[in-house]
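K.L.:
Show me how the following folds:
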Amino acid sequence: MNNSCSHVTGECYGCFDGYWDSFCDHECNTTSYGEGCRQTCSVNCVNQLCHHETGFCNSCNESRLGDFCEIGRQQEDESGGGASILAVVGALVVILVILAVVGGIFIWRNRKQKSTEKRKDENDIHLSNWTFRFHTAPFEECEAENGEVTAASAPTNSVTDTIAVSVQELKTYIQQHSVDSHFLDQFLSVPMTSGSPQTCGVLPENIKKNRYKNIIPYDASRVPLLTVDGEKDSDYINASFVKGYMTDKAFIASQGPNDIVLNDFVRMLWEQKIDKVVMLTNLIEEGKKKCSMYWPVEGEEEFGDVSVRLLTTHVFAEYTIRHLRLSKSGEPCRHLTQFHFTAWPDKSVPESPWGLVDFHHRVMAVPGSGPVLVHCSAGVGRTGTFIGLCNLLKEAEATGSMDFQSVLWKLRQDRMHTIQTVEQYKYLHKVALVGYYTAGTIINVKDMHFRLADLESDEDNSTSSRNYKQEFDAVVEVCDATVPKIREPINEGDQTVYQNLGGTANRRKDRLSNILPNPAYRPDLTAAVPHEDTYINAVLVPNLTKNGHDILTQLPLPLTVTDFWRLVTQFNAGLIVAFAADSDQPDETVGDFLPKSETEPFENDRFLVETKHHTERGLVSEFTLTVHKKIVPGMDSSITETKKTLALLLCKTSELDPESVLELQEQISFRRPTGSSRTIYMCRNGADHCGLMCVQSILLDRLKFDQCLAVPVVVGSIKAIRPQVIPTVDQYKCLYRVLKLAYDSQNVYGNVTDVSSASEI
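P.N.:
Alright, predicted model coming up:
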């Protein structure tokens, strides 16, 4: 209202008629209208549906007329008097004329029928589809929890002709249909809603309890709360029981609570004895509040009659795990684990399926007795995708196949609009493929020696569940099916795949034409002077606790030395782990970028790099570098920091046996920066040696924290970003053997003892 809002939060001080919520970005529910949505649509409107601003009825009940359906037909007839007789006579004349015209058309069409029969049939089909959509207009658009608009379909009681895909054929199936309309056709064939009654959610007293006006639970599957103080409307919350694979009420799909229902949401956790919550949205996304916080930042907080205490928080790259304790006066306290996936971008799907699969492993590893509560913002899109993944993997385990279309239909029988977009439906196929092939591959340390003996078995040993080569090949094949191909463009207009954006000028900055950065992960350099290029052949990769934090890049070419130091300074590198080019065979493609000695710094027109405290430590030369940025004409005046100090570990060997890798990892662990400072891993091609060290570092951190080996999941997550990482089965074996060596010798982190919270995770 009047463009007036809080200068801190942007929340509105008032909304125009027909709109509500903190940012006035939601229309009134379909049964309310006007200022603050406080007025209720006329009971004479069909289904009590009216325009959110004016209150005019969409259509009237039988024998009612007028904008608000306030006029009875009998009343109108009485007021019409004798004029109605004239109207009847006029109508009869019009009808006679219409009959004459129709008769003429009928005769003409009969003469043309045979010659146009085929075309007529096709047109009838198209007209029928169009008319059908027109008559379902009230359900035509759905305000998605990720901001998208999705088409709805009419209710139906079944879906036929579904195809269960064998897990052995799933990879080929995904590749075959990656560019055609197959997934779209399947998605559109399943109605968004079952047509079941939704009367409770649209009652006037419940309207504001719905985060989105057209995401309403079915009466038959909604989660009823216990009434409070005899208030009949206190039993409603926008949440639905959802079936698992061959299991009733395995899940509760819920909207993320708004402030109005915050206490009700916590009450539902208590009443339904929830011990696992899966949260798939962030609290704020693109400036909009997607979910109210139902746990304390620290300590304890009361939500109605239920107190919630935060016990522990563990932050990982793409998700956070919190342990909560719920208590209520006079009753034993309960414990709950919240799994919060933080890497699902608004209005999209995650770039890679590996993070969600790792997250799913976490959720399933924790035992639970009640239903798993899953929520995002609306509780349908991301929520439906995760529940669909759970059910598909159970189906694959039981039958060896997955019926995606049937799973989609079954979900929508319990909650409308689950899996909202075709992009989510496509993504579900990729996640299910990765989830199936990585099932059972996360090894607890207590089972390490048994499982490694199994992996060490001969390739032809039929009694082995999976050996190194088979597991490695599976990871490579799954990545091949789920990761977009990256190559140089055939011509300047070729935009069919991810490529080295920027054309010919940037291709000279790539050492190898088959190792290019995916633009989704490439760090964009900042132009400090006019027209300066922003491209560098590098990718952002996660470490254990931060997504997109560290960097893999190639040793700089003579052309890209300045770009490399721009990367170091602009992305706050605190440690560089570099594999030197072989000094016995000089490589002219590697530019000079380091000081030659403490008295001979490196210098070009943009940077001066000095070194002190050069130390030789076994396989590593350790340097302390000071990088000075030069101020040049045209440089951005906002740049004030001109000096940076960091460490460089220069690895002098490329013979990376497990003992050498472990020794290098010890040095990396000792010098690894903290806080926001990054680690840059670099080698000649930006993938092979530096990729091994990056992956091994994450695996050792997980061994320390989780007491588990998660090799396929971690390798897959990095190969999804840089496919050339871990290129051979020998490197893949090395990862396992270093973990075993580290655990047995306790050489990297000291005693690897049980972490009290890790066993729960």
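
K.L.:
Going by C-alpha atoms from here, please, whenever you check contacts or count neighbours.
P.N.:
OK.

K.L.:
And the closest residue to residue 665 other than its chain neighbours, how close does it get to residue 609?
P.N.:
The shortest distance from residue 665 to any non-neighbouring residue, by C-alpha to C-alpha, 6 or more residues apart in numbering, is to residue 697 (6.8 Å). Distance from residue 697 to residue 609, counting by C-alpha to C-alpha, to the nearest Å: 28 Å.

K.L.:
now residue 131
P.N.:
71 Å.

K.L.:
got it, and residue 151?
P.N.:
In terms of C-alpha to C-alpha, residue 151 sits 58 Å off from residue 609.

K.L.:
before we move on, what about residue 419?
P.N.:
Counting by C-alpha to C-alpha - residue 419 and residue 609 are separated by 53 Å.

K.L.:
quick one: the host helix or strand of residue 364 to chain centroid distance?
P.N.:
Following DSSP states H and E, one finds residue 364 within helix 354-365. Relative to its chain's centre, helix 354-365 lies at 13 Å (C-alpha atoms, centre = their mean, to the nearest Å).

K.L.:
what residues does that helix touch?
P.N.:
276, 278, 318-319, 339, 341, 390, 431, 434-435, 713, 716-717, 720, 761 (C-alpha atoms under 8 Å, 6 or more residues apart in numbering).

K.L.:
Also this sequence, please, to line up against the first:
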Amino acid sequence: MSQAKMSCWAHLGATAALILMLLPVSMNSVHAQQTTDETITENSTNSIITTEQNDNDNDNDTYRVPTKPLNLTVHGVTSSTIELSWLKPEKVNGEIHGYRVYYMHSNYTDVKTHKIYEPGTPFIRFSLSDLKPFQEYNIWVKAFTWKNEGEPSDHIIHKTDVAGPSAPTILNLTCQSQNAIYLKWARPGVFWNTIDYYYINYRSESSNEYKNVEITTDKRQLEIEIPIENLTMNTMYEITLQAATRSTIDSSLIIQGEPTVPRKVLVAPNCDKIPPLMRRSSKEFSAGVIAGMVCACFAVMLAIASFVLWRPCFRPIFRKCFHTAYYYLDYPPRNVPTLQDWENSEQDGERTAVAVQHFAQHVAALHADGDIGFSKEYELIQSETGDYTVENSESAENKLKNRYQNILAYDHTRVQLLSCGGGPPKKGQDYVNANYIDGWQRARAYIGTQGPLPPTFDGFWRMVWEQRVSIIVMITNLVERGRKKCDMYWPKEGTETYGHIQVTLMREDIMATYTVRTLHIRHLKQIKKKKNGTNMGERTVLQYHYTSWPDHGVPDHPLPVLSFIRKSSNANGPDAGPIIVHCSAGVGRTGTYIAIDAMLKQAKSKGEINVFGFLKHIRTQRNFLVQTEEQYIFIHDALQEAIESGETNIESSRLMQHIQDMLCPSNNKTDPWNNLEAQYKLVTSWKPKDFHLVSSTKPCNVAKNRNIEIVPIENARVHLTPKPGIDGSDYINATWFSGFQRNREFILTQHPMENTIMEFWQMMWDHNAQTIVMLTQCDKEYPEFWPTEGKDLESDTFRVRLCGVKETVSGIVLREVAVRSLQDDYELSARIVQGPLNQERPWPHNNNPKVFVNVIQDFHRDYQNGPIVVMDRFGGIEAGLFVLLTTLNKQLEFEQSVDIYMFAKLLYMKRPGIFRSKEDYILVYQCLESLLSPKTRTEPDLYSMTNGHVNTMNETNSIQTTEQVPMDFAIKSPGMREYATVELGTDYEPDYSMTVHLDRTGATTTGNRITRTEHMLPSGGVNPIRNTGYPIHAGSHVTIDTNGYVTNGNMRIPPEGKEATYAIAPQ
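P.N.:
I've put the predicted structure just below:
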């Protein structure tokens, strides 16, 4: 060896020796810490055992154990504690020394000991502390003597409350104009359940009092930006920001999170013309120090690199590392094989392609005689076992990368990852359990793969990058039936790095049946750019995650699945790579998705379908695709539904024309997607069988139905807590229905009968429902179901009390009720919102239901933990219409399209008889048309009556009657929110220019705007004035009510008679 090389290796040896000298010190420190912890735990345990064994117990029957503790009850819950109580066992069988409280969460069980120093204590209270927020705990208790541990109590399951979120991240805080600041932030990295509000606190340097702005939001908004206006020029402002979450235990409680570090910004004139680098907040000035440190570190690294390059012995090593790091500069080659001919295989005999117009008869024939035709076809497919090797999957290096040991990737179609070093890959480095799968007239249209495991995350994202994937389809939940089906391979918040691929969650849109996540991926080793300047190292990937596939079997109806497949498949551009499809194993639901998507394209392109031939073909590319006969049948049923109904999702740009064409009497088209009568027949074609109505038709339940033709089917009915020994005690005529963005968003029910009023309130109590939409008028046949003043409704477990009634001149009535437990301090606040009434015909009698629908949705934001209960006389067309309009309105806002047919058919299949005639179905289109049509005059807004918030001011909205009912227990006040400012027309401004004073508050106004944002309540607390932007009429004598709104005693300011000149200010 030359002297130069020996010198190089000597330097390396000295460095390695220094590192090895330091490692034992660090390891010994860690080991010492672990040893100390274990010793403390062991000594503590021994101490307890010794104490217990030294106790003397005079009971002779030492071999019998205490029976179970009784009446284990939860009394209070916070984010970290659950207050428990229980009674001692009926048979002690010795002297009780204490109790052990077991609590299980996420398959982990912990235990805490509660020692008893007075053995005769019959009633025990215990606080279970140090719990995790928003976590469900399974809790039970055992008594113990010095000798034995007793029987476990009955288990109770309870979830802790949410805790406050972590601090948001301020992304941008700059001066926007001479009186405004621009603020942009990202949602907190840590939160539980939802983020409901943001609070912006700001003050000038000369003021000690913060002003507050409350922003309503939800967890789907990853980034938010707003201007803060009406500031003073040439003033330095200090700003902090914090998020807040609504309590899941007490809906009136808002839990505020950690605030951001205060930031300062100067509001100066013409700041919008100053270059961005000069418009910095005070926090940004510290970036110079950080930049200096980075530059210094870079200089040191550059010096070391120069030294290494200068030494000849390191040049070959560095050259190899350089080529490895930048191997991904160019796109990988794409050698797509020729598409195989599978459409007309001679071996299939009669099982060839079926024309679209004959497919319904073909499916009916396969369904005949107990699905015997499907069974024969599927057995033939199962018997086709090709001799394909799986050597790579079975190698020792790759066995742990397979989620299931029997689901392996065929060698001839497996996706091979590229080498990181440019040369041949090392054994196992190119493996991922994934196969290319052909589509309709496109080879390798899909990649079927398993749900990624943590050791395969890096390989999965390498595959996404190398294959130019734009769409990932996931058809499993992370956990199903208590078993892990897939691991979370994407970041829950912010950014995660998987190998060389950095993945950032940009957006998450949650719908009732699926979720769409927008992911930004960046290759950390790729810096080369295209000629047009686009960065080749960054891409956007959409993950379509179907969340409503049942734990076993197949979905109840194919319509939501068809909608999901069409949207996810259409999102993949013509120049994009294959669609990655995975479930848990990557064969059953994965094969079902691929078969339906490919056959839909074949039907559209060629007018025929060949499920049998296509499935035989793709099973030669990945084993066990379409894993069960039930999935094989579901594919055919889904395709039949798609052929019969057509494309029913209508884009907003042609929606009005489509509705008018459907309603046109001269429409001579016959297909269901263009003819209303044909569509109605298809919507109502399903007929329930006896087993679908087993509960509603029981003799003990028949008398609970107003109309035996409008009843819930078994798998969609709302269940009540059953009473032991009473048959039918779990039944009520009510149906679950999923809206657009939430599963089980609605409960449709009939007006309660005299004999079902308590069952109705039991339903509200059991399912935490807090909003009731009432579309009926009360009379002898439809009695009042709420309590009256001084006369509560009471059951064995709760009491219902009327708290207040409000009514507008337009006829909207709001009733506040409280449902309070008789066993603990839990209380449920609920509101009955009775829609505008008409003596001649039911709602929507005014042909403009839009305002009422929007009001209910806006109001329900305060009570999102439970469903909306919608009732009409029979739980029929009026309630169904309200649910459909609400759902379609949300879909239109989010997707700019609506699917009337899909939601109408799903509703009918959950509550048959809801459409009693074609005219009922026509009403859906007519109301949707009115919802889309611009109106010059709108209904009065319920919110202006209940909360002082004004949406429309075209009609008088003064409160006609307000009745407050006295109570002997406190009712939790509803949460507060900031609303839009109401601005006055210019022709009325001179009348609103004088100063007025506010009674009972100590706050005053200057000019025509309220300047102080707080007032003192009688109890000494502080609430913000909600309508701070309201102009005040000269000479008005006003007060501030307990909700923080300026009022003249019977309505919010401005005084009556000026409403017609107001308009809502843009937000």
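
K.L.:
Doesn't residue 816 of structure 2 lie inside a strand?
P.N.:
Yes - per DSSP: H, G, I helix; E, B strand; the rest coil, residue 816 of structure 2 lies within a strand segment.

K.L.:
Per the alignment, name the residue of structure 1 opposite it.
P.N.:
With TM-score structural alignment as the criterion, the equivalent of residue 816 of structure 2 in structure 1 is residue 624.

K.L.:
same deal with residue 616 of structure 2?
P.N.:
Looks like residue 616 of structure 2 aligns to residue 409 there (TM-score structural alignment).

K.L.:
re the thing from before, neighbour count winner among residue 151 and residue 609 of structure 1?
P.N.:
residue 609 (21 against 16; other C-alpha atoms under 10 Å).

K.L.:
residues contacting the closest residue to the more buried one other than its chain neighbours?
P.N.:
Nearest non-adjacent residue to residue 609 of structure 1, counting by C-alpha to C-alpha, 6+ apart: residue 627, 4.5 Å away. By C-alpha under 8 Å, 6+ apart, residue 627 of structure 1 lies in contact with 569, 607-610, 643-645.

K.L.:
and if we set it to 6 Å?
P.N.:
When contacts are counted by C-alpha atoms under 6 Å, 6 or more residues apart in numbering, residue 627 of structure 1 touches 608-609, 643-644.

K.L.:
Then residue 309 of structure 2?
P.N.:
Residue 309 of structure 2 is in contact with residue 315, counting by C-alpha under 6 Å, 6+ apart.

K.L.:
Kindly provide the distance from it to residue 821 of structure 2.
P.N.:
Taking C-alpha to C-alpha, one finds residue 309 of structure 2 at 77 Å from residue 821 of structure 2.

K.L.:
Shouldn't the residue nearest to residue 609 of structure 1 be within a strand?
P.N.:
Yes - the assignment for residue 627 of structure 1 (three-state DSSP) places it in a strand.

K.L.:
could you pull out the helices for the stretch 351-500 of structure 2?
P.N.:
359-383, 391-394, 457-466 (DSSP state H, counting those that start in this stretch).

K.L.:
looking at these, which is buried most?
P.N.:
Highest mean neighbour count among those (mean count of other C-alpha atoms under 10 Å): helix 457-466, with a mean of 22.

K.L.:
Tell me the residues of structure 1 aligned with that helix.
P.N.:
Counting by TM-score structural alignment, helix 457-466 of structure 2 pairs with residues 262-271 of structure 1.

K.L.:
which residue is nearest the middle of structure 1?
P.N.:
residue 344 (2.6 Å; C-alpha atoms, centre = their mean).

K.L.:
What residue in structure 2 is paired with that one?
P.N.:
By TM-score structural alignment, residue 344 of structure 1 lines up with residue 549.

K.L.:
quick one: its match and residue 858 of structure 2, what's the gap?
P.N.:
30 Å.

K.L.:
likewise residue 604 of structure 2?
P.N.:
With C-alpha to C-alpha as the criterion, residue 604 of structure 2 and residue 858 of structure 2 are 41 Å apart.

K.L.:
Likewise for residue 714 of structure 2?
P.N.:
Taking C-alpha to C-alpha, one finds residue 714 of structure 2 at 32 Å from residue 858 of structure 2.

K.L.:
the more surrounded of these two?
P.N.:
residue 714 (18 against 11).

K.L.:
residues near residue 682 of structure 2, how many?
P.N.:
Around residue 682 of structure 2 there are 16 residues (other C-alpha under 10 Å).

K.L.:
any idea what residue 646 of structure 1 aligns with in structure 2?
P.N.:
Under the alignment (TM-score structural alignment), residue 646 of structure 1 maps onto residue 831.
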